[in-house]
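Chemist: Sequence isn't available, so here's the structure alone:
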């Protein structure tokens, strides 16, 4: 029996979520699930997550893992909401890369958040080449720093869920200008992925549909190696191209709310004395 891969697309953030399951045991893992957030009103909702929960229940899957490829800056994760809503039938663990502690340390200071920077509330922190079982299938974690320090990819049965490393070949690769990011590191992470067998399927976390082309979410190692627009020259060329492009990019629209939530796996901020929850907006004053 093969694994099953079901993708869900979140138009607000151009994000793909993947529900991967073992058809024999019904064991499942969910990768990069977004919540819905309206920045103008400050309203957080979970319609997208609820649709995924309904699919899990309708197909009688047992969700064992809610995985993040990294602490995203463009959407708020619904990881903790999913875990709460599916308990107790689905005793799933929240998991991400072990360098989330470094990301927590930086951003908890920026946003003045009093929190332990030990990886919690994530219950499993993965290092490079860690493995776990999904039913009958082995899943290997590949550390891929560069976009962020905590970035990881998940490899199962010839399928790699690449997070924010690769985009489709006509879009290139992810930005590297976030704290702890490095174009040099990302180049070497990309080469690690390109060393996998040619037929390995790469599942994208984002697609921004350049030139209005149809939405696309998967490619292969061979296709990336031969046609990715950022990887046809030398390492130094890549670093120069990446740094030059990053210098022109605006901050993601949901950067501040997303990071504050995502370093806590989507757990809500503690309510204040007026029973209202708040997120922080750092103010930069220019004269």
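Modeler: Noted; the coordinates are in hand. Just so it is clear, the model here is predicted, and its values are computed rather than measured. Residues are numbered from 1 along each chain as shown.

Chemist: going forward, measure contacts and count neighbours with C-alpha atoms only.
Modeler: Will do.

Chemist: all helices of the protein, in order?
Modeler: Using DSSP state H, the helices found in the chain span residues 47-58, 79-86, 100-110, 183-194, 221-227, 235-246, 255-262.

Chemist: ranking the ones you listed by burial, who's on top?
Modeler: Among the helices of the chain, helix 255-262 has the highest mean neighbour count (mean count of other C-alpha atoms under 10 Å), at a mean of 22.

Chemist: CSV please, covering the helices of the chain and showing distance to residue 30.
Modeler: Listed next are these as CSV, based on distance: least, C-alpha to C-alpha, whole Å:
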stretch, distance to residue 30
helix 47-58, 9
helix 79-86, 9
helix 100-110, 18
helix 183-194, 21
helix 221-227, 22
helix 235-246, 30
helix 255-262, 16
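
Chemist: Of these, which is nearest residue 159?
Modeler: Closest approach to residue 159 among the helices of the chain (C-alpha to C-alpha): helix 221-227, 10.2 Å.

Chemist: Show me what the closest one is packed against.
Modeler: Judged by 3 or more C-alpha pairs under 8 Å, 6 or more residues apart in numbering; DSSP states H and E, the packing partners of helix 221-227 are helix 183-194.

Chemist: ok and the helix it packs on relative to helix 235-246, angle-wise?
Modeler: Angle, helix 183-194 to helix 235-246, by axes from the mean of the first three to the mean of the last three C-alpha atoms, to 10 degrees: 120 degrees.

Chemist: just how off-centre is helix 183-194 within its chain?
Modeler: 17 Å (C-alpha atoms, centre = their mean, to the nearest Å).

Chemist: same for it, what does it pack against?
Modeler: With contacts taken as 3+ C-alpha pairs under 8 Å, 6+ apart, helix 183-194 sits against helix 221-227, helix 235-246.

Chemist: next up, a second structure to put side by side with the first:
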């Protein structure tokens, strides 16, 4: 398959006077802080991949400019597998939203190398420049240090060299790193099990959990990817549940069951602990998770996502004709097919 990335708005200015593009990945909602010192969270639902992205606004405002610092978590490129089209409409919508709110993006965070959607992290971090409203030169693209293990596992499968991986991320973090958004501290929490690189980000009484747990009526993440572990996932969930009962867990995806019409993006620790369908008996969680994972099909966008996301959201290197092509490893059931 061959495709080209549509980047007609890549050099656009995000000044307050610009013509703004409405976010295409609606519905989005604003979740106001319970306490004055807490951040404001804007959630965006990317319907085609059931993915939540977040714009998290710290506190307080910059007294001189009136600008509020924000981070963007788990952004998405728009990818149509049938046509090979990759566009930036949803990512442009996030940036336009930030411009309309007088927000300054200070960092672009990834919870992990996603296997079900293409990240827009690299595109967003390189599309915001000094001189625009943002006033931060290419806010850093950040992911957990475990991404190096994920890259080692998957780069050879997609014909990617060490050189192809250089510059994919600006900062690899562990729990010792001190990050901030405005005056709010961001605590990085290593949450392996779904993937080795998985990080959660706690900002006040909000934890952005990626794919560790989902809404109570959906359950928990799978643990059967290379480098995954149901035992480690169980330990990571226990670690999350140690937070205060009112802490909100903002999830990476929602797959609403028939009993619930609309997607939701968070549940509290208390609700998760007492109502999550996969956590009601943690004693046999690992065994039930292993059985469940054997029944699951591979994610629809597994191969496109991984080869793009281990490079921070960059497309595969172009061939001699300037066209990027996805590599799809095949499993042949007979030597006669090779």
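Modeler: Thanks, I have the structure now. Just so it is clear, the model here is predicted, and its values are computed rather than measured.

Chemist: follow-up on the earlier one: turn the helices and strands packed on helix 183-194 of structure 1 into TSV, columns for distance to residue 255 of structure 1.
Modeler: Formatted as TSV, these follow (distance: least, C-alpha to C-alpha, whole Å):
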stretch	distance to residue 255 of structure 1
helix 221-227	28
helix 235-246	15
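
Chemist: residue closest to the middle of structure 2?
Modeler: Geometric centre of structure 2, nearest residue: residue 74, 2.4 Å, by C-alpha atoms, centre = their mean.

Chemist: What's the match for that one in structure 1?
Modeler: If you follow residue 74 of structure 2 across to structure 1 using TM-score structural alignment, you land on residue 32.

Chemist: Wait, that match touches residue 69, no?
Modeler: Yes. Contact between residue 32 of structure 1 and residue 69 holds when scored by C-alpha atoms under 8 Å: they sit 6.5 Å apart.

Chemist: Touching both of those two, which residues are there?
Modeler: residue 163 (C-alpha atoms under 8 Å, 6 or more residues apart in numbering).

Chemist: Would you mind measuring from the match of residue 74 of structure 2 to residue 19 of structure 1?
Modeler: Relative to residue 19 of structure 1, residue 32 of structure 1 is positioned 9 Å away (C-alpha to C-alpha, to the nearest Å).

Chemist: What of residue 95 of structure 1?
Modeler: Residue 95 of structure 1 sits 15 Å away from residue 19 of structure 1, taking C-alpha to C-alpha as the criterion.

Chemist: cool, residue 238 of structure 1 as well?
Modeler: Noted for residue 238 of structure 1: a distance of 32 Å to residue 19 of structure 1, by C-alpha to C-alpha.

Chemist: In structure 1, what stretch matches stretch 213-224 of structure 2?
Modeler: The alignment places stretch 213-224 of structure 2 over residues 166-177 of structure 1 (TM-score structural alignment).

Chemist: neighbours around residue 259 of structure 2, how many?
Modeler: 7 (other C-alpha atoms under 10 Å).

Chemist: show me the contacts for it.
Modeler: Contacts of residue 259 of structure 2 by C-alpha under 8 Å, 6+ apart: none found.

Chemist: Not counting its neighbours along the chain, what's nearest the equivalent of residue 317 of structure 2 over in structure 1?
Modeler: Counting by TM-score structural alignment, residue 317 of structure 2 lines up with residue 270 in structure 1. Of all residues not flanking residue 270 of structure 1 in the chain, residue 277 sits nearest, at 6.2 Å (C-alpha to C-alpha, 6 or more residues apart in numbering).

Chemist: Run through the residues that contact the alignment partner in structure 1 of residue 299 of structure 2.
Modeler: Applying TM-score structural alignment, one finds that residue 299 of structure 2 aligns to residue 252 in structure 1. Contacts of residue 252 of structure 1 were listed using C-alpha under 8 Å, 6+ apart, and they are 73-74.

Chemist: now swap in residue 111 of structure 1 and tell me
Modeler: Going by C-alpha under 8 Å, 6+ apart, residue 111 of structure 1 touches 260, 280-282.

Chemist: again, only this time at 6 Å
Modeler: With contact set as C-alpha atoms under 6 Å, 6 or more residues apart in numbering, residue 111 of structure 1 has no partners.

Chemist: what's the distance between whatever residue of structure 2 lines up with it and residue 143 of structure 2?
Modeler: Matched by TM-score structural alignment, residue 111 of structure 1 corresponds to residue 158 in structure 2. Applying C-alpha to C-alpha, the value for residue 158 of structure 2 to residue 143 of structure 2 is 21 Å.
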